[in-house]
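In: Just need the structure, nothing else, for what follows:
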Amino acid sequence: MTLDQAVHGQAPPDVSAGTPARAEPCPSPELSRVIPVSGRRRSVPRWLRRAVGPVVLLVLWQVLSSTGVLPAGMLASPGTIAATGGGLIADGTLPSAMLVSLQRVAVGLLLGGVAGVALALASGLSRLGEDVIDATVQMLRSIPWVGVIPLFIIWLGIGEAPKIALIALGVAFHLYLNVYAGIRGVDARLVEAGTSLGLSRRGLIRHVVLPGALPGAMTGLRYALATAWLALVFGEQVNADDGLGFLMNQAREFFRTDVIVVCLAVYAILGLIADLLVRTLERLLLQWRPTFTGQ
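Out: Prediction:
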């Protein structure tokens, strides 16, 4: 009986003999993401639905180029770009440039990763290290890393060194921030539990702190890889005589928009492959997490 029924002397309705009233179910947003709305949508593979947008964009692009609405001098058609890419692959120009660019990214990622993780460990695991390192890193990361290219050229010349240093600089900051935040974000209750079990400081770092910081490190690695490709684009504009950036510079001189788009597409594909590798690494290293959703 409700308060209003008690005040007016009304008895609650008797529903024991009739059909029980049923409330309309309210679908939750979580269920709506899992349960398909209709059989037709369920029958269409998700990858096919996700491919509709890019395919429509390519078709529209080709139609605009074929009808002359989009001049070839402004942007080449998808067919021309595909033919150009095939030609660059056939004569070995594109594979050679990709190999050089990959080597630069790998060396820069290694150097920047080691520096960023080492600084994060020193700053995150020690109060003294935080006081000495963190303020300096936070100050330096506020400087646009692309703006230090002139200094790198003066200090390191115009060879490979400034290109690799630029990549390493961009990578180091991302890894430092995420690894440092991961270390400082470890649940204090886990540390207390490890202490109560008799773990030493080294044992706490090995079995509690570092595993707890691993998700942040994986996030930092993904950001670092994206920054590495971006830094490569800028670095290869500095007096490069090979690599994808060199091809783009040559294409710019001759207004070859097809070659430029091919190089940009290669940058994008390499970035996607790198992200896929990091996702695979996450599946292998983070299966212990209760909220792991990599499968």
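In: From now on I want contacts and neighbour counts done on CA atoms only, so please keep to that.
Out: Fine.
In: can you count the residues close to L197?
Out: For L197, the count of nearby residues is 9 (other C-alpha atoms under 10 Å).
In: so how far is P290 from it?
Out: 21 Å (C-alpha to C-alpha, to the nearest Å).
In: One more: L166?
Out: For L166, the distance to P290 - C-alpha to C-alpha - is 38 Å.
In: Compare these two (neighbour count), which wins?
Out: L166 (24 against 7).
In: Could you check which helix or strand contains the more buried one?
Out: helix 160-184 (DSSP states H and E).
In: Verify the contact between S65 and M74 for me.
Out: No. S65 is not in contact with M74 according to C-alpha atoms under 8 Å; the separation is 9.9 Å.
In: When those two are compared, which one has more neighbours?
Out: Neighbours were counted for S65 and for M74 using other C-alpha under 10 Å; S65 has more, 19 against 12.
In: need the contact list for that one.
Out: Neighbouring residues of S65 by C-alpha atoms under 8 Å, 6 or more residues apart in numbering: 71-72, 76-77.
In: To compare against the first, here's the next sequence to fold:
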Amino acid sequence: MTALLDRPVLVKPARPVVSRRRWLRAVTPLVLLAAWEGGVRGGLLDPDKLPAPSTVIATGWRLALEGTLGEYLLDSVQRAVLGLLIGGLLGLALGTLAGLVRLGDDLVDPTVQMARMLPHLGLVPLLIIWVGIGESLKVTLVALGAFFPIYLNTFSGIRNIDERLVEAARTCGLTALERVRHVVVPGALPSLFLGVRLAFAAGWLSLVVGEQVNGQGGLGFMMMEAREFSQTDVVVLGLVAYALLGLLSDLLLRLGERRLLAWRHGLRAR
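Out: Below is the predicted model of the structure:
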């Protein structure tokens, strides 16, 4: 008995709790798709104005086999990535400058706050005069859509850091760069990730508009060309493709956020 008591007890590590109701997230979309399909087949919806999901899928498969859909997708993704990089990096740089430096706040923030009140999609006529109707217009619209969410959330994330943490780091002997690395960056990351997610959503929305202005390639061009020939299934396919691209980018961002912010334990729904 004593030997048994002296034997070390091996405690198995707790397994992560996986929600068994994760599949419920797919219920509502599937129900809507089934209702959509049933409405078209039952004659409640006009297939010429809103084709059934099965028709849209068949059209997408046909265009994918032809290679047309892949080319349009590649064009749209390239424009979105370039615009998001330009607008995102600029928003990150100016947001950091305004958040950390008083002079930067005085010089940058008032102008940005005034500019963000302008609907950037309403600037299309002026942008056409400035940059033309080529690729520059589309990339500029995406960059404008991405700039403001990242700037505002970077600025807000830095300013919402508890100043006592910065003072404690200074007391511990950390240099300015070390305080930024160990205090400011971790404290601002949650807000920054929110800004990036909003920037992606605004970027895709801007791209839809940009590609329909004298577009040459891209999903928006595909939709406008289909409208000329009353190909509603292709128009709906373009909308679905935009939605899936946005959903995929958001899922990747959430995955990256979960990995980089593994130390954060927020409130979860029960």
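In: coming back round to it: conserved subset of the contacts of S65 of the first structure in the second structure?
Out: Retained in the second structure by both residues aligned by TM-score structural alignment, their matches' C-alpha atoms under 8 Å are the following of these: 71-72, 76-77.
In: Weed out the non-buried ones from these.
Out: Using 16 or more other C-alpha atoms under 10 Å as the burial test, those include 76-77 as buried.
In: any idea what A172 of the first structure aligns with in the second structure?
Out: Using TM-score structural alignment, the equivalent of A172 of the first structure in the second structure is F147.
In: who are the neighbours in contact with that match?
Out: 84, 87-91, 199.
In: Relative to F221 of the second structure, which of these is nearest.
Out: Minimum separation from F221 of the second structure among the contacts of F147 of the second structure (C-alpha to C-alpha) is found for L84, which lies at 19.9 Å.
In: what residue of the first structure matches up with the closest one?
Out: L84 of the second structure maps onto L109 in the first structure, by TM-score structural alignment.
In: In which helix or strand does its match reside?
Out: With secondary structure defined by DSSP H and E, L109 of the first structure is part of helix 93-124.
In: Contacts for the very next helix or strand once past that helix next, please.
Out: Next along the chain after helix 93-124 of the first structure, taking DSSP H and E as the criterion, comes helix 127-129. Residues from elsewhere that reach helix 127-129 of the first structure (C-alpha under 8 Å, 6+ apart): 122-123.
In: Report the aligned residue range of the second structure for helix 127-129 of the first structure.
Out: Counting by TM-score structural alignment, helix 127-129 of the first structure corresponds to residues 102-104.
In: compared with the first structure, how much does that stretch deviate?
Out: Stretch 102-104 of the second structure differs from its equivalent in the first structure by a mean of 0.6 Å after superposition (mean C-alpha distance after the TM-score superposition for the first structure).
In: how about the helices in the stretch 151-295 of the first structure?
Out: 160-184, 188-196, 201-204, 210-235, 244-253, 257-285 (DSSP state H, counting those that start in this stretch).
In: Tabulate those (JSON lines), appending distance to G124 of the first structure.
Out: JSON lines is the format used below for the helices of the stretch 151-295 of the first structure (distance: least, C-alpha to C-alpha, whole Å):
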{"stretch": "helix 160-184", "distance to G124 of the first structure": "5"}
{"stretch": "helix 188-196", "distance to G124 of the first structure": "14"}
{"stretch": "helix 201-204", "distance to G124 of the first structure": "14"}
{"stretch": "helix 210-235", "distance to G124 of the first structure": "10"}
{"stretch": "helix 244-253", "distance to G124 of the first structure": "37"}
{"stretch": "helix 257-285", "distance to G124 of the first structure": "21"}
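In: deepest of those, which one?
Out: Across the helices of the stretch 151-295 of the first structure, the average number of neighbours (mean count of other C-alpha atoms under 10 Å) peaks for helix 160-184, which reaches a mean of 25.
In: Helix 93-124 and that one, what's the angle between them?
Out: Interaxial angle, helix 160-184 of the first structure versus helix 93-124 (axes from the mean of the first three to the mean of the last three C-alpha atoms, to 10 degrees): 40 degrees.
In: what's in contact with stretch 68-76 of the first structure?
Out: For stretch 68-76 of the first structure, using C-alpha under 8 Å, 6+ apart, the contacting residues are 64-65, 255-258.
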